[in-house]
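S.K.: sequence first, predicted model second:
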Amino acid sequence: MMEIEVRSEREIRLTVVRLLADKGYKVESIAEGSGSPEFSQIVATRGAERLLCAIKITTQPHGRISFTRAPTGRWKVLDNVNYVIHAWQKPSSRDQVCVSMFEKEIIREAFELNFAAKRQHAMEQIPSWIGPIYEPAWRFTGSGFGDKAIWTERVSLSPQGSQSNQKADDAPTSSEEPGLGIMDRIKQMLSEHMGVRPELIEIDVRVKL
């Protein structure tokens, strides 16, 4: 039986927000659409500095993340930002998160290499899942980008509700309603474990009374 922590993804995102706040940034969620969790896309400002970031959460043993490539060659979400924050809650350390920031072009290059490998094997239809640790199988072409991070920090997982203790001026703001429901979050976690898109997963819930 697989144990699923349905609250972990939101906690990890809030941990990233807290880390950026500690670095002096004011963080605002700019995630749009019903399928985009709160703080999955953010703008972080510090003085004149303005960072557009995608926060990608993973609890997968190899730290894999996914982006979707449109038929036009544009990468959804990825091509809307300047940086990618990779937040990895490793199975061996459930109370900590390894957070790394990458320039968008580093991640884009890795995913383009993965797409080229899929095309070579006539498998463009399968999703791309790659991570910072190198994996030799062709399906994970593009993996191993971890040493190209701008910075990497290991931080303690934020307890639920910790953001409410911040001063009003420093608290993260959101342009969206709070994150996805339980079933959508379960689908996202299952998609990471199974290597398929969340919209292809159906969950049948049966209640015995």
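M.R.: Noted; the coordinates are in hand.

S.K.: for the rest of this, base every contact and every neighbour count on C-alpha atoms.
M.R.: Noted.

S.K.: scan this structure for its longest strand.
M.R.: strand 49-58 (DSSP state E).

S.K.: packing partners of that one?
M.R.: For strand 49-58, the elements it packs on are helix 8-22, strand 41-46, strand 83-88, judged by 3 or more CA pairs under 8 Å, 6 or more residues apart in numbering; DSSP states H and E.

S.K.: switch the cut-off to 7 Å
M.R.: strand 41-46, strand 83-88 (3 or more CA pairs under 7 Å, 6 or more residues apart in numbering; DSSP states H and E).

S.K.: relative to the whole chain's centre, how far out is the last one?
M.R.: Remark: strand 83-88 is offset 6 Å from the chain centroid, using CA atoms, centre = their mean, to the nearest Å.

S.K.: the residue nearest the centre of the chain and residue 116, how far apart?
M.R.: Per CA atoms, centre = their mean, the C-alpha nearest to the average position across the chain is that of residue 56, at 1.2 Å. Separation of residue 56 from residue 116 (CA to CA, to the nearest Å): 22 Å.

S.K.: could you do residue 40 as well?
M.R.: The value you get for residue 40 to residue 116, if CA to CA is used, is 26 Å.

S.K.: got the buried residues for the lengthiest helix in the chain?
M.R.: The longest helix of the chain (DSSP state H) is helix 104-120. Using 16 or more other CA atoms under 10 Å as the test for burial, helix 104-120 gives 104, 107-108, 110-115, 117-118.

S.K.: distance to residue 135 added to those, as a markdown table?
M.R.: As requested, the buried residues of helix 104-120 are exported to a markdown table (distance: CA to CA, whole Å):
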| residue | distance to residue 135 |
| --- | --- |
| 104 | 21 |
| 107 | 16 |
| 108 | 18 |
| 110 | 13 |
| 111 | 14 |
| 112 | 16 |
| 113 | 13 |
| 114 | 12 |
| 115 | 15 |
| 117 | 13 |
| 118 | 15 |
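
S.K.: let's bring in a second model and compare:
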Amino acid sequence: MSKSEKENEIRLAAVRILKAKGYVIEDESSGSGVPKLSRLRLRLDGDQVGEMCAVKVTTSGRIHFVHDGAGSFKVLDDMDLILHACPVSGDTSKVRLSMFAQKTINDAFGKTFARLDSLGKGNLPIWLNPDREDGDRFVGSGFIGEALWSETVSIADEDDEAGKRSQASQSSDGSIMDVIKEMLSKHMGVSPDKIDIDVRVRV
């Protein structure tokens, strides 16, 4: 699976969890290089306007917003919420989803930019992790405690996977019985649909 396919799988998992929380979701991702399901409008309890949410998928834990040179960050200024999605270290079948208010992320990036700018390094790109990291470039990190909610979930839809396993099991069982009936029909000289098989298991 390619990186882009894996990231799309994670976004689908994020959408699944958001729907389970009661959100009505509209994908408003558009433009060159903007992945589907990366910018969502979330509506809750009949809200007609909703809130804009950026879904940031990362494997390192760090997320990035581009500083516009005028004191703000592109995309971030247009959002109300930021959903941070990072696969769990040591178990890439699971992802930690953490929802933040826009102000939390904006303050973290603004704090980092101010530090770098004071050091004459305001041109450096900013990548921040909700978990704490040391160094001037990460001075705004460590905001996981301000998450509106955070939970670890399976990337795959467990209910869907269980259904697929059940269907596969039923299909497999049916095929075996069909083969046995076909073999018996040839041996007995009767049509397979005339044969009933009673399976008993001795313990």
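M.R.: Perfect, thanks for sending it. Note that this is a predicted model, so its numbers are computed, not measured.

S.K.: TM value for the aligned chains?
M.R.: The TM-score (TM-score structural alignment, normalised by the length of the second structure) is 0.73; 157 aligned residues with a CA RMSD of 1.8 Å.

S.K.: which one of the helices and strands packed on strand 49-58 of the first structure lies closest to residue 95 of the first structure?
M.R.: Nearest to residue 95 of the first structure among these is strand 83-88 (11.1 Å), distances taken as CA to CA.

S.K.: what residues in the first structure pair up with stretch 94-110 of the second structure?
M.R.: Using TM-score structural alignment, stretch 94-110 of the second structure corresponds to residues 96-112 of the first structure.

S.K.: mean offset of that stretch relative to the second structure (after superposition)
M.R.: For stretch 96-112 of the first structure, the mean deviation from the second structure after alignment is 0.4 Å (mean CA distance after the TM-score superposition for the first structure).

S.K.: show the end-to-end separation of that stretch, please.
M.R.: End-to-end distance of stretch 96-112 of the first structure: 30 Å, with CA to CA as the criterion.

S.K.: and residue 136 of the second structure, what pairs with it in the first structure?
M.R.: Using TM-score structural alignment, the partner of residue 136 of the second structure in the first structure is residue 138.

S.K.: apart from its chain neighbours, what residue comes closest to that match?
M.R.: residue 117 (6.6 Å; CA to CA, 6 or more residues apart in numbering).

S.K.: repeat that for residue 103 of the first structure.
M.R.: Residue 103 of the first structure sits nearest to residue 83 (CA to CA, 6+ apart), 4.6 Å away.

S.K.: run through the residues that contact the corresponding residue of the second structure for the one you found.
M.R.: Correspondence of residue 83 of the first structure to the second structure, assessed by TM-score structural alignment: residue 81. Contact analysis of residue 81 of the second structure by CA atoms under 7 Å, 6 or more residues apart in numbering lists 52-54, 99-102.

S.K.: switch to 6 Å and redo it
M.R.: 53, 100-102 (CA atoms under 6 Å, 6 or more residues apart in numbering).

S.K.: kindly report the same for residue 68 of the first structure.
M.R.: 75-76.

S.K.: residue in the second structure paired with it?
M.R.: Structural alignment (TM-score structural alignment) places residue 68 of the first structure against residue 66 in the second structure.

S.K.: next one: that match from residue 110 of the second structure, what distance?
M.R.: Residue 66 of the second structure sits 11 Å away from residue 110 of the second structure, going by CA to CA.

S.K.: residue 132 of the second structure too?
M.R.: Taking CA to CA, one finds residue 132 of the second structure at 16 Å from residue 110 of the second structure.

S.K.: likewise residue 73 of the second structure?
M.R.: 9 Å.

S.K.: in this structure residue 54 of the first structure contacts residue 86, no?
M.R.: No. Using CA atoms under 6 Å, residue 54 of the first structure is not in contact with residue 86; the gap is 8.5 Å.

S.K.: who touches both of those two?
M.R.: Contacts common to residue 54 of the first structure and residue 86, judged by CA under 6 Å, 6+ apart, are absent.

S.K.: which helix of the second structure spans the most residues?
M.R.: Max-length helix for the second structure by DSSP H is helix 158-188.

S.K.: can you pull the buried residues of it?
M.R.: Within helix 158-188 of the second structure, the residues that qualify as buried are 181-182, 185, counting by 16+ other CA under 10 Å.

S.K.: now do stretch 134-149 of the second structure
M.R.: In stretch 134-149 of the second structure, counting by 16+ other CA under 10 Å, buried: 137-144, 147.
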